[in-house]
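K.L.:
Fold the stuff below for me.
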Amino acid sequence: MMENYTYNSFTLHLEGLNVSKESIYPVFILIFLSYLFIIVANVGIVVVVVMEKSLHQPMYLLFGNLSVNDLLGNTIVVPRLLVDLLRPPSERVISYYECVVQAFITHIFGTTSHTALMIMAFDRYVAICYPLRYAVIMTNQMMIKLTVSAWGVAFVLVGILLGLTIRLNRCRTLIESSYCDNASLFKLSCENVSINNIYGLTFTVVLFTGSIGSIVLTYTKITVVCLTSKNKSLNSKALKTCSTHLVVYLIMLISGFIMIILQRFPQYSDYRKLSAILFVIVPSILNPIIYGMQSKEIRTFMSKFFESKKILPS
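P.N.:
Next comes the predicted model:
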């Protein structure tokens, strides 16, 4: 194992995925195809939401926001991962600044995944519990405020997280992960990292508690409204939109929990690295599939788009 050459070195070694020679190309192709699908599907969703005026509604704009986040997270992680897969371990080198940027964006991605889904839960709550006041509450100004809040909270919390790590001196050069994150960066230091551990743990607890708490609260109120309402149309719409949102949220939550739990068990480092990659890739693949399939408006627009393409040549 390569380790520890110079003090405060600006050249780091990235451990990456440990894959056998026979598995390198199958794994490369699988990850590449997954990334290609993520790019095409999420760019497609963003383009559809922007182009189709009937989709200029809070729910679809928030969904487009989620797609932008998925594109950002995957683009900063996957291309670098694919390149490193084809390199021998000794040549997997990354500059310190590039590593910090990658860590910053991956944490922004993870945090915004939570804050964006919390706002989507609030949107569903207003739409189902206060349908007559929905247009008054969810105005364009409110949408801008909520979107800025989703990204702003992430930038502030992650900025402090990485700021506490950047201040540390480094005595190691090996990033023991498949890509750079805060934990792998502060582990390069031989100084006391108690503050980093305390803030990181507090950050995670606050984010997950706020996220789970808001989802439980909004869905409890939605369930109460649906059970007491005799409006079958309302109940059907609520079940459809809420089940979609809940599935997306649970996929993200479970993949996040697996990654955090495996951080505490160094003996399972290969599983931890794999779970970190799946945390980025899996929700980003499933989000456009789940929302795209469930949304009648998106399906209608896509069918019209492809029909017009068929008619054009003739």
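
K.L.:
alpha carbons only for contacts and neighbour counts from here, please
P.N.:
Fine.

K.L.:
Was I right to think Tyr134 contacts Val126?
P.N.:
Yes: if you go by Cα atoms under 8 Å, Tyr134 and Val126 touch, sitting 5.9 Å apart.

K.L.:
quick one: the strands in the protein?
P.N.:
All strands of the chain, identified by DSSP state E, fall at 11-14, 93-95, 174-175.

K.L.:
among those, which is nearest Phe155?
P.N.:
Taking Cα to Cα, strand 93-95 is the member of the strands of the chain nearest to Phe155, at 22.3 Å.

K.L.:
can you list contacts of that closest one?
P.N.:
Phe10, Thr11, Leu12, His13, Leu14 (Cα atoms under 8 Å, 6 or more residues apart in numbering).

K.L.:
could you flag which of those residues are buried?
P.N.:
Buried by 16 or more other Cα atoms under 10 Å: Thr11, Leu12, His13, Leu14, out of the contacts of strand 93-95.

K.L.:
Check those and tell me the two furthest apart.
P.N.:
Largest separation among the buried ones among the contacts of strand 93-95 by Cα to Cα: Thr11 and Leu14, giving 9.8 Å.

K.L.:
let's see this one next to it:
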Amino acid sequence: MDLFNPAEDQNVSMVHPEYFIISGLSNLPRIHLYYVFLFLVYIVSVLANGTVMTVICLDRRLRTPKYVAVFNLAFVDLFGSSALVPKVLDVFLLGHRRVAFHSCLTFLFFCYSCLSMQSFNLVALAYDRLLAIIFPLQYKVRMTHRFMLSLILSFWLLVLVLVAVATGLLTRLSFCKSLVINSYFCDHGQIYRLACNSHYPNYVVSCVYPVVIFWLPLAFILLSYMAIGRTLAKVATWRQRIKALRTCAAHLSLVAVYFTPLLVTFTLMENIHPDGRIVSLSLTSVFPPFLNPVIYTLQTQEIKEALGRLLRRAHCRRHEGTLK
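P.N.:
You can find the predicted model right below:
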């Protein structure tokens, strides 16, 4: 039996609808206030992540393997916010709830890719901290620009392949039922459940996807910090422990911001009202890009110092210009 083309589906022609209707946020009270909130969060996300990327590009002292991952995280946050929030506002605020079939799949592809890459970026940063604290003398030898770039590119390849498979499998489905997607974007799970032919491969992907994208990265991060804690308990003084933990503070904050809402949502999934789940997941999508650059700017001394140098340099140039 062909897994991707079951016998009962081989004589069924593919029926792709002209459009889907996204209706997830339409029935919530005072939803316009939420749209204003999303817009403000998006503006801050764009400005903050753009600032972090600019500072890393312009300051040579930040051209280290760690900040390759930080730059990629800011890029993913910026691109992901731009892929999601403007479309959500267009759909719900401007009333364009009909999204063309292929546009919906494109929307899904970019949103899932960016959300997934955020998780793997936290893995890259966790590995960086793991090497820096457990193998401090070998850190510069092991953690090179080439290694970090290879790691980031490998994660991108994994994410793009997995999301491409999930998106591509939707094209083999026939839709003869409702075309209403009860979510805030073109959600894979909501779409394949609308199909009238077998969607078993999509179901398999929907089971594998959270394990690869969510649970395995979270497990690696937790194990890495357990190893860090064990190392610090054995060989470090209290002053060294505090210094090491300070270097991890920003990353731990990012991990909490990304994984905590997902853990709460998945743990309480059956007890959460569908509308509450939609709002919770939408906040999970927009809050990390909003808070990540703020956290790194406030908790990372190198970025604060680099930002201060750039501002002083810009001020001096303006001052010299006025004197001329």
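
K.L.:
With neighbour numbers in mind, choose between Tyr134 and Val126 of the first structure.
P.N.:
Taking neighbours as other Cα atoms under 10 Å, Tyr134 of the first structure and Val126 compare with Val126 leading, 19 against 16.

K.L.:
Please determine how far whatever residue of the second structure lines up with that one is located from Gln240 of the second structure.
P.N.:
Aligned by TM-score structural alignment, Val126 of the first structure pairs with Leu131 of the second structure. Per Cα to Cα, to the nearest Å, Leu131 of the second structure is found 16 Å from Gln240 of the second structure.

K.L.:
repeat for Leu311 of the second structure
P.N.:
Per Cα to Cα, Leu311 of the second structure is found 32 Å from Gln240 of the second structure.

K.L.:
Same check on His145 of the second structure?
P.N.:
Taking Cα to Cα as the measure, His145 of the second structure falls 26 Å from Gln240 of the second structure.

K.L.:
Neighbour count: those two, which is higher?
P.N.:
Legend: neighbour count by other Cα under 10 Å for His145 of the second structure and Gln240, higher for His145 (17 against 12).

K.L.:
aligned partner of that one in the first structure?
P.N.:
In the first structure, His145 of the second structure lines up with Asn140, judged by TM-score structural alignment.

K.L.:
Now do the same contact list for whichever residue in the first structure pairs up with His199 of the second structure.
P.N.:
Under the alignment (TM-score structural alignment), His199 of the second structure pairs with Val193 of the first structure. Taking Cα under 8 Å, 6+ apart, we find Val193 of the first structure in contact with Phe186.

K.L.:
could you pull out the helices for the stretch 1-150 of the first structure?
P.N.:
Counting by DSSP state H, counting those that start in this stretch, one finds helices in the stretch 1-150 of the first structure at the ranges 24-51, 58-85, 96-129, 134-137, 140-166.

K.L.:
Please name the spatially closest residue to Val93 of the first structure (chain neighbours excluded).
P.N.:
In space, and not counting its chain neighbours, Val93 of the first structure is closest to His13: 4.6 Å by Cα to Cα, 6 or more residues apart in numbering.

K.L.:
Verify the stated contact: that neighbour with Ser178.
P.N.:
No: using Cα under 8 Å, His13 of the first structure is not in contact with Ser178; the gap is 10.9 Å.

K.L.:
Could you give the number of residues near the spatially closest residue to Ile45 of the first structure that is not a sequence neighbour?
P.N.:
Excluding its sequence neighbours, the residue lying closest to Ile45 of the first structure (Cα to Cα, 6+ apart) is Gly64, at 6.5 Å. Gly64 of the first structure: 22 surrounding residues under other Cα under 10 Å.

K.L.:
quick one: Gly64 of the first structure and Gln57 of the first structure, what's the gap?
P.N.:
11 Å.

K.L.:
Ala103 of the first structure matches what in the second structure?
P.N.:
When the second structure is aligned by TM-score structural alignment, Ala103 of the first structure is paired with Leu108.

K.L.:
Enumerate every residue touching its match.
P.N.:
So, once contact is read as Cα under 8 Å, 6+ apart, Leu108 of the second structure ends up touching Thr167, Phe185, Cys186, Asp187, His188.

K.L.:
Now check Val46 of the first structure against the second structure: what is it aligned to?
P.N.:
Aligned counterpart of Val46 of the first structure in the second structure: Met53 (TM-score structural alignment).

K.L.:
before we move on, what about Thr300 of the first structure?
P.N.:
Using TM-score structural alignment, Thr300 of the first structure sits opposite Glu305 in the second structure.

K.L.:
how much space between its match and Val88 of the second structure?
P.N.:
As judged by Cα to Cα, Glu305 of the second structure and Val88 of the second structure stand 36 Å apart.

K.L.:
ok, the match of Val46 of the first structure touching Phe71?
P.N.:
Yes: with contact defined as Cα under 8 Å, Met53 of the second structure reaches Phe71; the gap is 5.6 Å.

K.L.:
which residues do these two both contact?
P.N.:
By Cα under 8 Å, 6+ apart, no residue touches both Met53 of the second structure and Phe71.

K.L.:
before we move on, back to that, my guess is the residue nearest to Ile45 of the first structure contacts Met51. True?
P.N.:
No: counting by Cα under 8 Å, Gly64 of the first structure stays clear of Met51, with 11.7 Å between them.

K.L.:
which residues touch the counterpart of Gly276 of the second structure in the first structure?
P.N.:
Here Gly276 of the second structure is matched to Tyr271 in the first structure, going by TM-score structural alignment. Contacts for Tyr271 of the first structure (Cα under 8 Å, 6+ apart) come out as Leu262.
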